[in-house]
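S.K.: The sequence and its predicted three-dimensional model are supplied below.
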Amino acid sequence: MTHVAIIGAGAIGQALAHILDRNKENRLELFDKDPAKVTRAALPLPDVVKEAEVLFLCVPSWAMRGALTEMKSYLSQDAIVVSLAKGIEEEHKKTMDALLVEILPQHRIALLGGPMLAAEFMEDLPGVGCLATEHVEVAEQIAGLFAGTLLSFETTSDVRGVAFAGVLKNIYALGLGVAHGLSWGDNQKGWYLTRALVEMATIVEQLGGKRETAYSLAGIGDLVATGFSGYSRNSRSGEEIVRNGVCNIQSEGCASLPHFLKLLPADRSVFPLLHGLEQIIIDGKDAKDIFSQLIR
């Protein structure tokens, strides 16, 4: 039996618990700062973390540094740490893999990306995620936790590529939300999706990942699921921007965009869609005007 800990009992944390409960070889503990979110026995953080062989971090990027700092003294050196967050933390502009390496340098880490809509898992709809790790034994152990469940994986060693692909899909999903809000047709959305994928692949490669990762579940697969789903906070955020001119929904895309842009050259005109989203979300320009210019 494997002791599994999930930190964060929001939508994805609850969905992960729902999936892992199907494998009776898992001994599962769930922790959240808000005990009301934990539907099983709520234990203190040290008790949840100290025996964990595999720990899943289901907290947003803006809370990740604090969560890691708080739990690291309780965590076994042999524990595998898996992040599901797809963002960039504000303090040092780091992706989640880089943040894990900084704070937990002795631990084996992995990222879980790809299309993983929590609401669908709660409805018992199956899915395939993207598991990124440099350690073959880690991939095998994590896959074993999900044996016979709703979730299976494609694996890759391109951890950096998956990290950046996850950030980018959230950002470009905002654009699909804007397109929805502007009542764009499917032809126009097809154009947007094609251009977004080209930009994503180029950026992932420039930042040290593999170009093909953008064409995998971690990139295009996740973007399609997120951008066209009514469950997606990023897509809803884009629609909100069209209605109100600002993003009032807290989402990884809106949170990560200003930090992510600092990793790119000052001239972002070579990425027209990304530059357009910057103008709309950060500079406050009119979404209809910007998107009309993009497709001309």
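M.R.: That came through fine.
S.K.: Only C-alpha atoms from now on, for both contacts and neighbour counts.
M.R.: Noted.
S.K.: from memory Leu111 sits against Ala163, does it?
M.R.: Yes. Using CA atoms under 8 Å, Leu111 makes contact with Ala163 at a distance of 7.3 Å.
S.K.: in this protein, which spans are helices?
M.R.: 11-20, 45-50, 61-71, 96-103, 118-122, 136-145, 159-181, 186-206, 222-227, 233-244, 252-261, 272-281, 287-294 (DSSP state H).
S.K.: related to what we said a few turns ago, settle it for me: which of Leu111 and Ala163 has more neighbours?
M.R.: A side-by-side neighbour count of Leu111 and Ala163, using other CA atoms under 10 Å, places Ala163 first with 30 against 27.
S.K.: Quick one: closest of the helices of the chain to Arg27.
M.R.: Distance to Arg27, taken as CA to CA, is lowest for helix 11-20 among those, at 9.0 Å.
S.K.: Can you name every helix or strand that the closest one contacts?
M.R.: Packing partners of helix 11-20 (3 or more CA pairs under 8 Å, 6 or more residues apart in numbering; DSSP states H and E): strand 2-7, strand 26-31, helix 118-122.
S.K.: can you redo these as CSV with distance to Leu16 and mean neighbour count?
M.R.: Shown next, in CSV, are the helices and strands packed on helix 11-20 (distance: least, CA to CA, whole Å; neighbours: other CA atoms under 10 Å):
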stretch, distance to Leu16, mean neighbour count
strand 2-7, 8, 22
strand 26-31, 10, 21
helix 118-122, 8, 17
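S.K.: of all the ones you listed, which lies closest to His259?
M.R.: Nearest of those to His259, taken as CA to CA: strand 2-7 at 24.4 Å.
S.K.: which helices and strands does the closest one pack with?
M.R.: Strand 2-7 sits against helix 11-20, strand 26-31, strand 54-57, with contacts defined as 3+ CA pairs under 8 Å, 6+ apart.
S.K.: adding another structure so you can compare the two:
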Amino acid sequence: MNDRIIIIGAGAWGDALSKLTQINGCEPIIWSRSCGRVLAEMVTDCVAIISAVSMSGVPAIIERLRDSIAPHQIIVTATKGLDARTNLTPAQLWHQAFPNNPIVVLSGPNLSLEIQQGLPAATVVASQSADAANTIQEIFSSPKFRVYTNDDPIGVELGGTIKNVIAIAAGTCDGLKLGNNAKSALLTRGLAEIIRIGQYWGGKTETFYGLSGLGDLLTTCNSPLSRNYQVGYGLAQGRTLTEVLANLQGTAEGVNTTKVLIQIADRNQIYMPITVLVDRLLQGQITAPEAIVALMSRDRKSE
């Protein structure tokens, strides 16, 4: 392929995405704040603009590009998070700024380090524009990276975002050495929580059982490579959140996502017991063992 694309973000995820496109013969341009080049000039003539920055960096990137993206260019968001100021997803922020552009969400069980090592993986590209999703599928598909299309971008995006909160809980579970029974129960009920708020947001139930939902949940909640898992594990060891984050390489998006989800759940009376306890744990209002006791001693109910 000779499509000209740009990847915004030179971190581990941006590097992994760059390697994937190169397998198909693309020569992606990579932009970061330290590259010394003007981003608005670099996006000219690009078929696709791929955003692989952390959630906190998305609004600033949008501002840099506000008058520089043509309506035919595809915007791909590969960020998993929620905006603390607006409570919007990355795709919603991009659509708000560029309502005439096709927006594609890329999400799945994709640990950056494994992809950089050339290990096989699969992902989902979702958009309301089938043509845009097909184009991005073609750019990223390879014998080592299987790409599925989907027409439920909000569901795909939320599956990859909300599971980070459950991953913090999973890391806590493993840090306390609670065993496989407890871990399985946590992930099962965590998925129910993801579906509950995902449906409120407009996502399709079946989407959350796919790669960007259940698939990403299983990967992130079972791998020490996951930064959100590391947060929970560190808290279970008795370290403070400040201490854990100071030794973390990269951003644990689940920390901010938890705050936003709590606001949305409270405002709309959505039952999210795991998220509530993760929030209290992150704020230092409760210890990891106390959180487990609180979770297990809730009122009896049917499944």
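M.R.: Structure's in. What do you need? No experiment lies behind these values; they were computed from the predicted model shown.
S.K.: Overlap in contacts, Leu111 and Ala163 of the first structure.
M.R.: Asp97 (CA atoms under 8 Å, 6 or more residues apart in numbering).
S.K.: So which residues make contact with stretch 86-104 of the first structure?
M.R.: Identification of contacts with stretch 86-104 of the first structure by CA under 8 Å, 6+ apart yields 60-62, 64-65, 68-69, 72, 83, 85, 107, 109-111, 113, 159-160, 163-164, 166-167, 170, 252-253, 255-256, 259-260, 262-263.
S.K.: how near is Asp67 of the second structure to Asn134 of the second structure?
M.R.: Distance, Asp67 of the second structure to Asn134 of the second structure, by CA to CA, to the nearest Å: 26 Å.
S.K.: The two: who's more crowded?
M.R.: Asn134 (18 against 11).
S.K.: mind checking what the more buried one lines up with in the first structure?
M.R.: Correspondence of Asn134 of the second structure to the first structure, assessed by TM-score structural alignment: Glu140.
S.K.: Could you do Asn164 of the second structure as well?
M.R.: Under the alignment (TM-score structural alignment), Asn164 of the second structure pairs with Asn170 in the first structure.
S.K.: my guess is that match meets Glu252, correct?
M.R.: Yes. If you go by CA under 8 Å, Asn170 of the first structure and Glu252 touch, sitting 6.4 Å apart.
S.K.: okay, the two: which has more neighbours?
M.R.: With neighbours defined as other CA under 10 Å, Asn170 of the first structure and Glu252 compare such that Asn170 has more, 29 against 25.
S.K.: Share the number of residues neighbouring the closest residue to the more buried one other than its chain neighbours, please.
M.R.: Nearest non-adjacent residue to Asn170 of the first structure, counting by CA to CA, 6 or more residues apart in numbering: Gly253, 4.5 Å away. Gly253 of the first structure has 27 neighbouring residues, counting by other CA under 10 Å.
S.K.: Can you pull the residues that touch both of Asn170 and Glu252 of the first structure?
M.R.: Residues touching both Asn170 of the first structure and Glu252 (CA under 8 Å, 6+ apart): Lys86, Asn234.
S.K.: which one in the second structure is aligned with Asn23 of the first structure?
M.R.: By TM-score structural alignment, Asn23 of the first structure lines up with Asn24 in the second structure.
S.K.: Might you report the residue contacts of the nearest residue to Asp21 of the first structure once chain neighbours are set aside?
M.R.: In this structure, Asp21 of the first structure finds its nearest non-sequential neighbour in Leu28, 7.3 Å apart by CA to CA, 6+ apart. Leu28 of the first structure makes contact with His3, Val4, Ala5, Ile6, Ala17, Leu20, Asp21 under the criterion CA under 8 Å, 6+ apart.
S.K.: What remains of these once you look at the second structure?
M.R.: Compared against the second structure with both residues aligned by TM-score structural alignment, their matches' CA atoms under 8 Å, the contacts of Leu28 of the first structure retain His3, Val4, Ala5, Ile6, Ala17, Leu20, Asp21.
S.K.: need the contact list for the third one.
M.R.: Read it as Ala5 of the first structure. Ala5 of the first structure sits next to Leu28, Glu29, Leu30, Phe31, Val48, Val49, Ala52, Glu53, Val54, Leu55, Phe56 when contact means CA under 8 Å, 6+ apart.
S.K.: out of these, which ones does the second structure keep as well?
M.R.: Retained in the second structure: Leu28, Glu29, Leu30, Phe31, Val48, Val49, Ala52, Val54, Leu55, Phe56, out of these (criterion both residues aligned by TM-score structural alignment, their matches' CA under 8 Å).
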